[in-house]
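Peer 1: no FASTA, just this:
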């Protein structure tokens, strides 16, 4: 049963994961160009309730404050994105996470320039955990366990970052990303039954 499940999920999952790889590639190219030419891409960040920064809902995940910030988000995105890409409705969930997280940050976050992909990372985390709760199938449960095991191995405290009040951390992005991911899992919980 597990072998059949993995085989049927393999090709769509590889196609899904390409979306994550494209996001990571854009992040690195943007940051590389920013550093190489001493540009200021921070203006593409997301400033809550600023109409001039409304486009930041789409652009802010691709902007990072430094190499450490970029590397940390890259690792988190590759791990959570790869595991989330194994689930059906991943593409739809990505759209919901991307837009909803940005919109919630723009509407309700504290006034600051929000940058970085951590909201998307936490969105995938919420999608995986929500899928384990709402879908209640073997694959969703295994992915949730795998995510917790891998993040523990790499000493990434995903639950801790939900409530990190470090002044340099956008707790709003983390929290709203997680909520968006759980919401996507609930919205598409019936997708798993249709695709099996």
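Peer 2: The structure has been received and is ready for your questions. Being a predicted model, the structure only gives us computed values, none of them experimental.

Peer 1: going by C-alpha atoms from here, please, whenever you check contacts or count neighbours.
Peer 2: Will do.

Peer 1: quick one: contacts for residue 170?
Peer 2: Under the criterion of C-alpha atoms under 8 Å, 6 or more residues apart in numbering, the neighbours of residue 170 are residue 114.

Peer 1: so who does the spatially most central residue of the chain touch?
Peer 2: The residue lying closest to the centre of the chain (C-alpha atoms, centre = their mean) is residue 120, at 2.2 Å. Contact criterion C-alpha under 8 Å, 6+ apart gives 61, 77, 97-98, 101, 177 as the residues in contact with residue 120.

Peer 1: out of those, which is most surrounded?
Peer 2: Neighbour counts for the contacts of residue 120 were taken using other C-alpha atoms under 10 Å; the highest belongs to residue 177, which has 33 neighbours.

Peer 1: isn't residue 178 right up against residue 125?
Peer 2: Yes: under the criterion of C-alpha atoms under 8 Å, residue 178 is in contact with residue 125, at a separation of 6.6 Å.

Peer 1: residue 102: neighbouring residues, count only.
Peer 2: Burial of residue 102 is recorded as 30 neighbouring residues (other C-alpha under 10 Å).

Peer 1: before we move on, what about the one 10 residues further on?
Peer 2: Counted with other C-alpha under 10 Å, the burial measure for residue 112 works out to 11 neighbours.

Peer 1: roughly how far apart are the nearest residue to residue 10 once chain neighbours are set aside and residue 28?
Peer 2: Excluding the flanking residues, the one nearest residue 10 by C-alpha to C-alpha, 6 or more residues apart in numbering is residue 86, at 7.6 Å. With distances defined as C-alpha to C-alpha, to the nearest Å, the gap from residue 86 to residue 28 amounts to 24 Å.

Peer 1: got another one to weigh against that:
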């Protein structure tokens, strides 16, 4: 899938606005006595499925949001630099995969909130897209991210109480799927473009 790259400054502005929006929403949630938390994912409740799209925008307090802010901005920025279309597809696939997995595997009666599922989707997307694109820059970037943030991947396994490993796992799977969807034809296309016109 072709996608026009985004200028770095524009990408920074977009991600900064989105991150600011998360902080504003958390402020409104605090002022409302956590009323917005009801828009999180209600595990195994059919009428709660639409909340898979609102849950990533909400957090269970300032500490939760602060912990997600840096990776949200950094990974989102790196994905966005590759183009708006790829950012949108990888985001949508990660959100849906994370939300459905959390909805299905989380114990009933639980509300799941937070952007971490999306963050895991962006993380795995950045890590594996080079497998299909074969672009040296993307491979090097993946190695750097793996070195700096590889420890986060343990979050897909059951761990501390109150942390949704289900959302992490679903998001991670979504990121891999998005990378395959978006980059599976990249290497073939690049080889074709390098051939003389006579051989195309």
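Peer 2: Here it is on my side, so go on. Computed from a predicted model, the values in this text were never measured in an experiment.

Peer 1: thinking again about what came up before, in terms of neighbours, single out the busier of residue 86 and residue 28 of the first structure.
Peer 2: Of the pair residue 86 of the first structure and residue 28, residue 86 is the one with more neighbours under other C-alpha under 10 Å, namely 23 against 19.

Peer 1: how is the more buried one assigned, secondary-structure-wise?
Peer 2: coil (DSSP: H, G, I helix; E, B strand; the rest coil).

Peer 1: please pull up the equivalent of residue 169 of the first structure in the second structure.
Peer 2: Alignment of residue 169 of the first structure against the second structure is given by TM-score structural alignment, with residue 163 as its counterpart.

Peer 1: mind checking the longest helix of the first structure?
Peer 2: Of all segments of type helix in the first structure, defined using DSSP state H, the longest is helix 2-36.

Peer 1: how about the residue nearest to residue 10 of the first structure, what's its partner in the second structure?
Peer 2: Here residue 86 of the first structure is matched to residue 81 in the second structure, going by TM-score structural alignment.

Peer 1: mind listing what its match touches?
Peer 2: For residue 81 of the second structure, the contacting residues are 5-8, 11, by C-alpha under 8 Å, 6+ apart.

Peer 1: pretty sure residue 33 of the second structure sits in a strand.
Peer 2: No: using three-state DSSP, the assignment for residue 33 of the second structure is coil, not a strand.

Peer 1: what about the equivalent of it over in the first structure, neighbour count?
Peer 2: Alignment note: residue 33 of the second structure maps to residue 38 in the first structure; criterion TM-score structural alignment. Applying the criterion other C-alpha under 10 Å, we find 9 residues in the vicinity of residue 38 of the first structure.

Peer 1: before we move on, the earlier item: what does the residue nearest to the centre of the first structure align to in the second structure?
Peer 2: Counting by TM-score structural alignment, residue 120 of the first structure corresponds to residue 118 in the second structure.

Peer 1: check the gap between its match and residue 55 of the second structure for me.
Peer 2: As judged by C-alpha to C-alpha, residue 118 of the second structure and residue 55 of the second structure stand 10 Å apart.

Peer 1: do the same with residue 156 of the second structure
Peer 2: From residue 156 of the second structure over to residue 55 of the second structure (counting by C-alpha to C-alpha), the distance is 18 Å.

Peer 1: more neighbours: which of the two?
Peer 2: It is residue 55, of residue 156 of the second structure and residue 55, that has more neighbours when counted by other C-alpha under 10 Å, with 24 against 19.

Peer 1: could you look up the SS state of residue 164 of the first structure?
Peer 2: Local secondary structure at residue 164 of the first structure is given as coil here, using three-state DSSP.

Peer 1: tell me who's in contact with it.
Peer 2: residue 171.

Peer 1: now it: how far from residue 172 of the first structure?
Peer 2: Applying C-alpha to C-alpha, the value for residue 164 of the first structure to residue 172 of the first structure is 10 Å.

Peer 1: could you do residue 45 of the first structure as well?
Peer 2: Using C-alpha to C-alpha, residue 45 of the first structure is found at 14 Å from residue 172 of the first structure.

Peer 1: one step back: would CSV of the contacts of residue 120 of the first structure with secondary structure and distance to residue 193 of the first structure be doable?
Peer 2: CSV is the format used below for the contacts of residue 120 of the first structure (DSSP: H, G, I helix; E, B strand; the rest coil; distance: C-alpha to C-alpha, whole Å):
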residue, secondary structure, distance to residue 193 of the first structure
61, helix, 32
77, helix, 27
97, helix, 21
98, helix, 24
101, helix, 26
177, helix, 25
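
Peer 1: could you work out the most separated pair of the residues you listed?
Peer 2: The span of the contacts of residue 120 of the first structure, defined through C-alpha to C-alpha, is set by 77 and 101 at 15.1 Å.

Peer 1: residue contacts, the alignment partner in the second structure of residue 179 of the first structure?
Peer 2: For residue 179 of the first structure, the equivalent position in the second structure is taken to be residue 173, counting by TM-score structural alignment. The neighbourhood of residue 173 of the second structure, defined by C-alpha under 8 Å, 6+ apart, consists of 94, 97-98, 121, 124.

Peer 1: now swap in residue 46 of the first structure and tell me
Peer 2: When contacts are counted by C-alpha under 8 Å, 6+ apart, residue 46 of the first structure is found next to 53-57, 59-60, 102, 105-106, 112-115.
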